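A.B. asks: Here is a sequence together with a model predicted from it:
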Amino acid sequence: MSRLRRIRAILGVAGSQFRYDPGRTALAVVGIAVAVLATTVLAGVGVGVLATGEAQFDAADRDLWVTGGPVQFQPGTVGGIENTLVDAHTVAAELNERDDVQTAVPMAFQSVYVSPDGEDFETYVGAGAPARGPSVTITEGQEFSSEDVHYANGSYDGPMTHEMVIDRQTANRFNVSVGDTLYAGGTIATARQHEFRIVGISPTYSRFLGTPTVTMHLSELQEVSGTTAADRATFITVDLQDGANPEAVKAELEAEYPDYEVRTNDEQIRAILGDQAVVIASAVSLLVLSVAGGLALTLNVLLSVIYQQRREFAVLRAIGWSPWTVVGTTTAWASLLGLTGSVLGVAAAIPVTAGLNHLITAVVGFDGLVRATPEVLAGGFALGVVVSLVGALGISVLVARYSSTSVPGR
């Protein structure tokens, strides 16, 4: 019974401390909430950066990626990029004839000049890809009305459809919609000769690339960027038939096409991430920084508040409270601060994350780069509570050493 009464007394005093100075309590709670919020958001950014690349490739839903090696940037040339896979249409057609291949689609990405009036041009990424089929999401308008007819079995003398699909950011930037037109080409002179009609709005390729994108048929992008001679593409995506083994098909294709690189979806993700060591290091640094910053900020808040109350704790010792009873009181009070601050911090992290994602999407095109996953939220909450508890326990042991004759200010 004596122990129960002691616990009730500890909790009573801790609750009184929590209510006694609402201003100081509010500042402490806000300080811990900010620490938890910062930790959660930074950790969410770190997790999001690491997960975004994998998510983009998973969304592409392809089994194999055939490339001609690393894409080469060529400043000063038309398009600014040398796509290293040649004879793209021919290789894709040969792959489509295999029994274990469902579809093989060549795609290219080039820098193009885009203008709504043929006068003021801006540089955009042009995607030469089929904006049609189940893997492409059309939010407004329609998909391409036909296949890539301009290629015409390699002669490039078929009719150009001059159809274009753009993303919402591009539509807003040029104040255009379905049915309007945009000029596009590898040079300004070429762009003025090619007016494309917008047939649809789609986020598919802009999400994959993480930048505003204008999409046209591959042969038409090659035509306006001057790459028809070698039939260049960035890669060929391969979707296998149900039951086909990607590793086995990969081995066969590597033997059949020794000049090309063939990767599974996981290998392509690792290859992309392997070239982005700085990005990965930044993401890991954010995770470490979020935890270290949260620890430092939470402990600093507790130290400040407990230091301000050292007189009150010394008085408790002076009236006969045992050191461990003072420790228990301080720990219970700080835990209450940590619990309240952690709840507020996690609650605030959800709208803050949504706002940051909206801003990031508007600026750079990546959707959901900050990931407030249940694990991240739980980690932020646990950090606030556990650090408050452990920190208060350690600090209160020092506070309890005040003797009844060492009350500050006496």
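C.D. replies: Thanks, I have the structure now. Values in this document were obtained by computation on a predicted structure and should not be read as measured data. Numbers count the residues shown, from 1 in each chain.
A.B. asks: C-alpha from now on. contacts and neighbour counts both.
C.D. replies: Will do.
A.B. asks: where does stretch 91-99 sit relative to the chain's centre, distance-wise?
C.D. replies: 35 Å (Cα atoms, centre = their mean, to the nearest Å).
A.B. asks: what's that stretch in contact with?
C.D. replies: 101, 102, 103, 104, 105, 106, 236, 241 (Cα atoms under 8 Å, 6 or more residues apart in numbering).
A.B. asks: Check it against this one:
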Amino acid sequence: MIALRGLAHNKFRTILSAAGIAIAVISIMLLGSTGSGLIRIGEKTLERSSMDMWLTGKTFDLKSQFAGGSEGKITDAHKLESRLLKNSNIDFAMPVLTEIVYAYKEGAEPKAVFGTGLEGTGGSFVSILQGEGLIGDSHYNSGLYNGPWKREILIDGRAAKLLDVTIGDTLHIGKTLTEARKQEFKVIGLTNSLSSFTTGPMIVLYLSELQEITGNHYYDSVNLVMLRLKDPSRAEETQKQLETQYPEYAVSTNLNLIKKIIRQNSPVLAGAFFIVVLAVLMGVLLAVNTVLLSLNERKNEAGILKVMGLSKWSIIRYLCFDGFLVCIAGGITGVLLSLPLSRVLNILIYRAVGFEDLVLIDNSFIYIGTAAAVITGLVTSLLAAMWINRINAAELLRSV
């Protein structure tokens, strides 16, 4: 009760300190859960793709995909596909091109969307929600791009909403606005199977047609080749074979690819970690500041207690418990607020990039957040105890 009366004496300072601890706990839980969610979604996406291995350029990263640059591109993709299929353990190979293109309905405003080029969408790799899939890429013809154009595309739910189109509609698509005005493609199907690979609206075209409209047909360039193995247990052996045969490319299993993407995006992760550290430091400083200011106001009381013969431990318990209470209250508040905030964050993330249930707060993050609040309370009490230990009761009372 004495500690509670001490906290109530300066409500604003107490609330500010508790808020600092709460923000620190919320930062730990939400940012930690977001990072964990990205890894979880990445693993699930790769598992759903039914692919076991990925062949990419050695500088492959997410940024070069979106920029549409030549970094990390694989050349002579169709010939490479044929050579890969000669490997006794490779059952299926699919070159994939990803480029940003402009798309719009006649009379509508052009939008930049994520274009993906595939040779076809048969099998279990791409599931069609409505309409038809892409079957047979006819424009590529034995090393030349002189076959007939089909001009058919698939869209995902985000692209359908952004471009206000449905099955049967026609879209202008091109690498530039000038080129897009001259080229029309018909929407024949809806799929969300590939949506987890990108944060933006996606359209799926035949590989050779996307290559030609983006200039990648000159060197038969793609971003990656996905591989399905006959015997996934031999993945490591197959990886070594391909690395020896194609030293200019990076060969990754699903787990390797996730690690590579995380490593290449480490500046973003480091920034998030830095935010958490700052939030924790801010909470600690606010809590320490509250306790020390409170003790400074009560230093005469501390001196009197020393003169009365009370032990240091008794004085510390009497005067320092309020700082520990502030930290615990802030920690509990942070944990309780993190749960509804995670739901709000999930809604915003889904609307922005289409990732569903990205932020799921695991019990481990609740324990970490709670532990951070308790440790902060103990550190605060320790610093307060050191401050009390330095009080010279005789000098303090003479100055009264």
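C.D. replies: The structure has been received and is ready for your questions. Not measured: the values here are computed from a predicted model.
A.B. asks: among the contacts of stretch 91-99 of structure 1, which ones are buried?
C.D. replies: Taking 16 or more other Cα atoms under 10 Å as the criterion, what is buried in these is 101, 103, 104, 105, 106, 236.
A.B. asks: Need the max-distance pair from these.
C.D. replies: Across those, the longest distance by Cα to Cα is 13.8 Å; it joins 101 and 106.
A.B. asks: how about the strands of the stretch 1-150 of structure 1, start to end?
C.D. replies: 64-67, 72-73, 81-82, 101-115, 122-128, 140-141 (DSSP state E, counting those that start in this stretch).
A.B. asks: which non-adjacent residue is nearest the residue nearest to the spatial centre of structure 1?
C.D. replies: The centroid of structure 1 falls nearest to residue 369 when counting by Cα atoms, centre = their mean (2.3 Å). Leaving aside its sequence neighbours, residue 369 of structure 1 sits nearest to residue 48 (Cα to Cα, 6 or more residues apart in numbering; 4.8 Å).
A.B. asks: neighbours around the one you found, how many?
C.D. replies: 20 (other Cα atoms under 10 Å).
A.B. asks: swap in residue 277 of structure 1?
C.D. replies: By the measure other Cα under 10 Å, the count of residues near residue 277 of structure 1 is 11.
A.B. asks: For it, which residues are in contact?
C.D. replies: By Cα under 8 Å, 6+ apart, residue 277 of structure 1 has no neighbours at all.
A.B. asks: show me where structure 2 has helices.
C.D. replies: 2-9, 11-48, 62-67, 77-84, 157-163, 177-182, 207-214, 235-245, 254-264, 266-297, 299-307, 312-353, 363-389, 393-398 (DSSP state H).
A.B. asks: from the ones you listed, which stretch is densest packed?
C.D. replies: helix 207-214 (a mean of 23; mean count of other Cα atoms under 10 Å).
A.B. asks: can you tell me what part of structure 1 that one aligns to?
C.D. replies: Mapped onto structure 1 using TM-score structural alignment, helix 207-214 of structure 2 spans residues 218-225.
A.B. asks: Widest-spaced pair of the contacts of stretch 91-99 of structure 1?
C.D. replies: It's 106 and 241 that sit farthest apart of the contacts of stretch 91-99 of structure 1, by Cα to Cα, at 17.7 Å.
A.B. asks: picking that back up, report the mean deviation for the match of helix 207-214 of structure 2 after fitting onto structure 2.
C.D. replies: Once fitted to structure 2, stretch 218-225 of structure 1 is off its aligned match by 2.3 Å on average (mean Cα distance after the TM-score superposition for structure 1).
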